[in-house]
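Participant: Starting from these lines, generate the structure:
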Amino acid sequence: MTSTDPQPPRVALFVSCLADLLRPSVAFASIRLLERAGCIVDVPQEQTCCGQPAYNSGEADACLPLVKRTIELFEHAEYVVVPSGSCAGMICHHYPALLSGEWRQRALDLAARTWELTSFLAEVMRIDHRTQLDQSLPAITYHDSCAGLRELGIKSQPRKLLRSLCGVRIAEMEQTEVCCGFGGTFCAKMPAISAKMADDKLAAAEASGATLVTGGDLGCLLHLAGRARREGRQLQFRHVAELLDGDLDTPAIGEPE
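Facilitator: Model prediction:
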């Protein structure tokens, strides 16, 4: 690399609690995708929760220490990339609303450099490797999570990447934009309603002809996978980062290792 060559983008990965504790393969797949796209990736070791569970439960004051700590850890990054629409939405939209004064400006600066994974790959890195249809992959349907779709406008980006990088044909389910029933703490507070919403989503996935459900929010996928196993439905669930990375060796979500 000469002095006139552009410097590779430097990305800080916000892992998210669910990936860290329940599905580390999502984080590792994200790192590999970003590195293959030409990024230098850093994973701040002191990162914790973004504060979303407390915030969604109405405990705004309780989440402020987590919010400020996240800002301190990530505010010097060129880009912050998150394999979760809900966590990215929390940072981009709710952090500035929670804070005032200097902290609000710091939150706005961080929000301007924070991206959900598929939107970053599609819109910033402009990945577009055309791949022929891969007949070996199962029929796939995509679930649009509420936060990613409504707060960040994530809809076409993951579908474009799945077609171009994986060569898959996506079987769209009816009402793909309807909530799956996870909703963060909603599924714990309203379990009967949450289960009915999950059953509706699972029925729509099966009706699409797909055998694998993917999406950009691990909470939704864990919720649906757990309900599918309880109901004996023969569906697989994988985060979109795992599919884009080509990681099909890791057991699907909810399957034994």
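Participant: switch to C-alpha atoms for all contacts and neighbour counts from now on
Facilitator: Noted.
Participant: Could you look up the SS state of Cys130?
Facilitator: No, residue 130 isn't Cys; it's Arg. Under DSSP: H, G, I helix; E, B strand; the rest coil, the three-state class of Arg130 is coil.
Participant: To compare against the first, here's the next sequence to fold:
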Amino acid sequence: MRVALFVTCVNDMLYPDTGRAVVALLERLGVEVDFPTGQTCCGQAHYNTGYRRQAEPLVRRYAAVFDGYDHVVTPSGSCAAMVRDNFPRIAARAADEGRDNGLAEAAAAAVPKTYELTEFLVDVLGVTDVGAYFPHTVTYHPSCHGLRMLGLGDRPR
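Facilitator: Okay, the predicted model is just below:
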């Protein structure tokens, strides 16, 4: 099984330890993780602010960078939702405008193998206990993208 980490541009810039923690967790569970250095942004910032066409090259880039991997894991529900929900929308809109240029193929390649981290743990690896322990009470706030666009349900818990 070939697994790649999509660390996301926000994690890369603001929370680089998140990527390291994901790799440590997955490796502890016996998963060999690659980190393709050509990865950039999923295009969510562009798309959400009305720059859909500027997001199109990022759809192609994502598909190209993660080509050959069985699974792409990201610690971001919003980025996973961007790939799975919005990449096909971007491709469909470009096709409607007569500018497909491989977007439909790129989206079709990216969508089925992109997973939010907890979804990958539960649905692919079958892991519901990662052996973590934290001796304090915490509050978990499920993300809107995770709940509504990905349908993660209780997986993060």
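Participant: Just give the nearest non-adjacent residue to the residue nearest the centre of structure 2, would you?
Facilitator: Nearest residue to the geometric centre of structure 2 (C-alpha atoms, centre = their mean): Ala80, 3.3 Å. Spatial nearest neighbour of Ala80 of structure 2, chain neighbours left out: Glu116 (5.7 Å); criterion: C-alpha to C-alpha, 6 or more residues apart in numbering.
Participant: returning to that earlier point: for the residue nearest to the centre of structure 2, helix, strand, or coil?
Facilitator: Criterion first, three-state DSSP; result for Ala80 of structure 2: helix.
Participant: need the contact list for Ala62 of structure 1.
Facilitator: Ala54, Tyr55 (C-alpha atoms under 8 Å, 6 or more residues apart in numbering).
Participant: which residue in structure 2 lines up with it?
Facilitator: Under the alignment (TM-score structural alignment), Ala62 of structure 1 pairs with Gln54 in structure 2.
Participant: ok so, going back, right, and the residue nearest to Ala80 of structure 2 touches Met82 too?
Facilitator: No: at 11.0 Å, Glu116 of structure 2 does not count as touching Met82 under the criterion of C-alpha atoms under 8 Å.
Participant: I'd like to know how far the aligned residue in structure 1 for the residue nearest to the centre of structure 2 sits from Leu13 of structure 1.
Facilitator: Here Ala80 of structure 2 is matched to Ala88 in structure 1, going by TM-score structural alignment. To Leu13 of structure 1, Ala88 of structure 1 is 11 Å away according to C-alpha to C-alpha, to the nearest Å.
Participant: overlap in contacts of these two?
Facilitator: Joint contacts of Ala88 of structure 1 and Leu13 (C-alpha under 8 Å, 6+ apart) are Val81, Val82.
Participant: hmm, back to that, surely the residue nearest to the centre of structure 2 meets Thr74?
Facilitator: Yes: at 6.7 Å, Ala80 of structure 2 counts as touching Thr74 under the criterion of C-alpha under 8 Å.
Participant: quick one: common contacting residues for those two?
Facilitator: Counting by C-alpha under 8 Å, 6+ apart, the shared contacts of Ala80 of structure 2 and Thr74 are Thr114, Tyr115, Glu116.
Participant: Using a markdown table, lay out those residues together with neighbour count, secondary structure and distance to Cys41 of structure 2.
Facilitator: A markdown table is the format used below for these (neighbours: other C-alpha atoms under 10 Å; DSSP: H, G, I helix; E, B strand; the rest coil; distance: C-alpha to C-alpha, whole Å):
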| residue | neighbour count | secondary structure | distance to Cys41 of structure 2 |
| --- | --- | --- | --- |
| Thr114 | 25 | strand | 14 |
| Tyr115 | 27 | strand | 16 |
| Glu116 | 23 | strand | 15 |
